[in-house]
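Enquirer: The following comprises the amino acid sequence and a computationally predicted model.
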Amino acid sequence: MAARAVLIAAVSSGQGKTTVTAALARKLVQQGQRVRVFKCGPDFIDPMLLARASGAPVETLDLWMVGRERCHRLLAQAAQEADAILIEGVMGLYDGTPSAADLAREFCVPVLTVIDAGAMAQTAGALVHGLRDYGPVDLAGVIANRVGSAGHAAMVQASLRGIPLFGTLPKQGRSLPERHLGLVLPDEVEGIDALLDELAAQLDFDAAAWEALAPVTFEPPAPEAPLAPALAGKTIAIARDESFLFVYTANKLLLQGLGARLVYFSPLADEPVPADADAVYLPGGYPELHCERLSGAGAWRASIRAAHAAGKPIVAECGGMMALADALADGADHDWPMAGLLPGKVTVQKRLAGLGPQAMPTAQGTLRGHTFHYSRLDTDAPVATYTNKNPSGAQGEAVYRVGSLTASYFHGYFPSNPVAVAAMFLGEAA
């Protein structure tokens, strides 16, 4: 199982990794290649854009949260189906434990580094050589972002001292818009496909250098142990709309693999929890952007309270939990009534309140995941447990249990512990 593969990394966030990865994915697709893109580290928004650019689902790779075995399985499967594999890194190349560099070395994937050349010329070489040698990593080459002219590109290339310059991307008149949790969602950007096509056209890419890359071989993985159908016969209702959309594809596939039937409903459209649902999953998202609609969604609010009163298991992550508080303060001095299953108020703030990989202890073992939010919940709801931060082990997010409700700012990566996930949706969590 082999395919051309690169991990696209940079010295830090903000260098243009996502823009370059999206542009390269779209360019290769336009050339008739089958492209699979992965995102290194926890993320919900970048994969949506990269899926739009490549035309294929984007999964997460992370040696700690996802685990080496599953990462290997995902890459080997992609190599069977694709001509090219692009892995967008997270933060800087060596940031995090484990880092994007650790992932690249683990699977012998060469690194294609993105540099923001907008305010440098010959110093680009020093930066790139440092990135290569610090680890070290197998450096395939460089893509220089925000290049001002052909002369500027030539100076950058000369500074690299033999490291290939795979391509350049000029300064953008129109960039991908952002908000507090990252990029604006692709469906919210007018003309997103035209913008991706424009980025691909502007990417001056050395096709010969790409073709000269040796394919990376991924050994066939060991057979996967079958999942016990612990949720067979159960129907899980998942909230899905602009307010509830931060959910790993792997989570939904895991629930189906456990035997559950998945149905979807929209709280924003005031759709009630489906009557035949045995359990409810409220993923994260942007409830703070839709306070008025959620507050006015009487059928939704009544239905989730009825589901709770009936003892149906409810799992609420981050934004899903925010929508279940008594009130949500939108950051503009307005409190909006929410569903009222959790006492207290959520307040949106400008200061980051939680970020990073964490693990939730359960009676069935550890469930791994992450947290990322700019709000706080002030509540006297009982705390069942706390997550642990990785790698420090310090106390992380509170996990609240009120009746059949399990709620936290923590986003679980379900394949990391299928048995614990099944217990949550069966109401057996302890």
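Expert: Received, thanks.

Enquirer: Going by C-alpha atoms from here, please, whenever you check contacts or count neighbours.
Expert: Noted.

Enquirer: wait, L367 sits on V419?
Expert: No: L367 lies out of contact with V419 (Cα atoms under 8 Å); the separation is 9.4 Å.

Enquirer: These two: which has the busier surroundings?
Expert: L367 (23 against 20; other Cα atoms under 10 Å).

Enquirer: just checking, that one is part of a strand?
Expert: Yes: L367: assigned to a strand according to DSSP: H, G, I helix; E, B strand; the rest coil.

Enquirer: Now do the contacts for P47.
Expert: Listed by Cα atoms under 8 Å, 6 or more residues apart in numbering, the contact set of P47 reads F38, K39, P57, V58, E59.

Enquirer: scratch that, F410
Expert: F410 touches E317, C318, Q358, G369, H370, T371, T387, E397, V399, counting by Cα under 8 Å, 6+ apart.

Enquirer: mind running it again at 10 Å?
Expert: 284, 316-318, 321, 354-360, 368-373, 386-387, 396-399 (Cα atoms under 10 Å, 6 or more residues apart in numbering).

Enquirer: Looking at those residues, which are in strands?
Expert: Of the contacts of F410, the ones assigned to strands by DSSP state E are 316-317, 354-360, 368-373, 386-387, 396-399.

Enquirer: Put the buried members of these into a PyMOL selection.
Expert: Buried residues within the ones in strands among the contacts of F410, by 16 or more other Cα atoms under 10 Å, are selected in PyMOL with:
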select buried, resi 316+317+354+356+357+358+359+360+368+369+370+371+372+373+386+387+396+397+398+399
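
Enquirer: ok, which stretches of the stretch 201-350 of the chain are helices?
Expert: Along the stretch 201-350 of the chain, the segments classed as helices by DSSP state H, counting those that start in this stretch run 207-212, 249-257, 291-295, 298-309, 319-322.

Enquirer: typed the wrong thing, it's the stretch 51-200 of the chain
Expert: 68-81, 100-106, 123-134, 150-159, 192-202.

Enquirer: Alongside the first one, take a look at this:
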Amino acid sequence: MPTQTAPRSCPALFLTAPASHQGKTTLTAGLARHHRNLGRSVHVFKTGPDFLDPFILERASGNPVYSLDLWMTGEAECRRRLYDAAASADLILIEGSMGLFDGTPSSADLAAVFNVPVLPIIDVSGMAQTFAAVAHGLATFRPGLPFHGVVANGVASARHAEMLLEMLPPSLPCAGAVMRDPAMALPERHLGLVQAQEIDDLESRIATAAARIAETGLAELPPPVAFAPAAAVAVPRLLAGVRIAVARDLAFSFLYPANLELLSALGAEVAYFSPLADEPLPAADAVYLPGGYPELHLEALGAHGATRATLRAHVAAGKPLFAECGGMLYLLDALTERTGTTGPMLGLLPGHATLHNRLAALGLQSVELGGETLRGHAFHYSSVQTPLAPYTHARRANGAAPGEAIYRHGSILASYLHCYFPSSPSATAALFKP
């Protein structure tokens, strides 16, 4: 079969904002659902590391949501993901992270590399003509950045909409004035949005957002964008015959779809279990405890015995166990949440963790293991006190300060670092190889 060399064109938009908490995820979900309601295939991507927004966007679009980040996932994988999506999508949406120019690399950097038109969403609560100044600043700060227009979100009335638009220059169209509606707002907690599977009326909220979108210029498809060809990279089957047990429930849900797909591509068989339901560990050669919210389930996790007993037997047998962030907290002797309530954890890693009211770490980091580099990120509100000396430290993508500590304790490797497995298939295989 001849190699595909022609670009693929697909309508695409990059939804961004001047800051967090402007309504990006709500409107991206609403836009995806609106076009899905019209029978279109919508593929949504999320910029940067994020485990919460993608599952809401997946519910809205009906398709898996993958991460795009020029540093963590790499430009080549971003190109391949977009090129593959353009083969079947009627619309590609990319939701940015934080503000348009925040971070290195930023959402603006990603939009510029792939020439995807930018559409800033601005929360106009308490704002009138200044909306035009903010929109103008975003549009002109970086010359050459493709712009589709701007969206006013949280509009109070028709008169409010008039005031917002009266000083907007003709060169910067308003693609939509979305009226304020609490029925479409998404609830939040300390790490971001509440998980999709915890929002009982999520479908209603997405439907309401879609209805609001239908009243605006966003109801029409944007112009097509040409995505350059990109070939998939062959993955060696380094984990053929290895069975990996992955914790997955409301307490342990911070899983990149790309991570799970890579484990399968490496040849591993993946089996899931729920510590929250006290399920025993399935027969496995290795265990993966991802991050999540163990602090929200102290009583349940502390009372259960089947999961604890089988995980302890797994470690006692010297089988690999890799734990990230919340998964690492679950391995400790105890965990104290912000109200001061302490719950016993597994006792497989000596130490105690405490949840704080302020952010303890945020940023892109990488770790070198066996001569290979795994990239990822850290984002947590807790701190760990342990007598263990770090096995090594991660490195920050920006800045010289040391990154997260990596702990090795018997067959356990644990850290606050959330790793993006496709950044190094060989390093990933080494994590789980018996």
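Expert: The structure has been received and is ready for your questions. Computed from a prediction, not measured in an experiment: that's the story for all the values here.

Enquirer: Tell me which of the helices of the stretch 51-200 of structure 1 lies nearest to L405 of structure 1.
Expert: helix 68-81 (29.5 Å; Cα to Cα).

Enquirer: Which parts of the stretch 51-200 of structure 2 are strands?
Expert: Taking DSSP state E, counting those that start in this stretch, the strands of the stretch 51-200 of structure 2 run over residues 66-68, 91-95, 118-123, 150-155, 174-179, 188-189, 192-193.

Enquirer: Mean per-residue distance, the first one versus structure 1.
Expert: In the superposition against structure 1, strand 66-68 of structure 2 averages 0.4 Å from its aligned positions (mean Cα distance after the TM-score superposition for structure 1).

Enquirer: What is that strand packed up against?
Expert: If contacts are counted by 3 or more Cα pairs under 10 Å, 6 or more residues apart in numbering; DSSP states H and E, strand 66-68 of structure 2 sits against strand 42-47, helix 53-61, helix 75-86, strand 91-95, helix 257-265.

Enquirer: quick check: it aligns to which part of structure 1?
Expert: Per the alignment by TM-score structural alignment, strand 66-68 of structure 2 matches residues 59-61 in structure 1.

Enquirer: Same question for the second one.
Expert: Strand 91-95 of structure 2 corresponds to residues 84-88 of structure 1 when matched by TM-score structural alignment.

Enquirer: mean distance, that stretch to its aligned residues in structure 2?
Expert: Stretch 84-88 of structure 1, aligned to structure 2 and superposed, deviates on average by 0.6 Å (mean Cα distance after the TM-score superposition for structure 1).

Enquirer: which one in structure 1 is aligned with F141 of structure 2?
Expert: By TM-score structural alignment, F141 of structure 2 lines up with Y134.

Enquirer: I misspoke; the intended subject was N357 of structure 2.
Expert: Alignment note (TM-score structural alignment): N357 of structure 2 maps to K350 of structure 1.

Enquirer: what's the answer for H190 of structure 2, then?
Expert: Match for H190 of structure 2 (TM-score structural alignment): H180.

Enquirer: Could you measure from the nearest residue to its match once chain neighbours are set aside over to E188 of structure 1?
Expert: Nearest residue to H180 of structure 1, sequence neighbours excluded (Cα to Cα, 6 or more residues apart in numbering): Y374, at 7.7 Å. Look at Y374 of structure 1 and E188 of structure 1: by Cα to Cα, to the nearest Å, they are 21 Å apart.

Enquirer: ok, the two, which is more surrounded?
Expert: Taking neighbours as other Cα under 10 Å, Y374 of structure 1 and E188 compare with Y374 leading, 15 against 10.

Enquirer: Contacts only, for that one.
Expert: H180, L181, T347, V348, Q349, K350, R351, L352, A353, G354, L355.

Enquirer: next one: H190 of structure 2
Expert: H356, N357, R358, L359, H380, Y381.

Enquirer: Repeat that for G118 of structure 1.
Expert: Counted by Cα under 10 Å, 6+ apart, G118 of structure 1 has contacts Q15, A144, N145, R146, V147, G148, H152, P170, K171.

Enquirer: Now with 8 Å, please.
Expert: N145, R146, V147, G148, K171.

Enquirer: want to throw the helices of the stretch 201-350 of structure 1 into JSON lines with mean neighbour count and distance to P223 of structure 1?
Expert: What follows is those, written out as JSON lines (neighbours: other Cα atoms under 10 Å; distance: least, Cα to Cα, whole Å):
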{"stretch": "helix 207-212", "mean neighbour count": "12", "distance to P223 of structure 1": "32"}
{"stretch": "helix 249-257", "mean neighbour count": "18", "distance to P223 of structure 1": "16"}
{"stretch": "helix 291-295", "mean neighbour count": "20", "distance to P223 of structure 1": "45"}
{"stretch": "helix 298-309", "mean neighbour count": "18", "distance to P223 of structure 1": "39"}
{"stretch": "helix 319-322", "mean neighbour count": "27", "distance to P223 of structure 1": "35"}
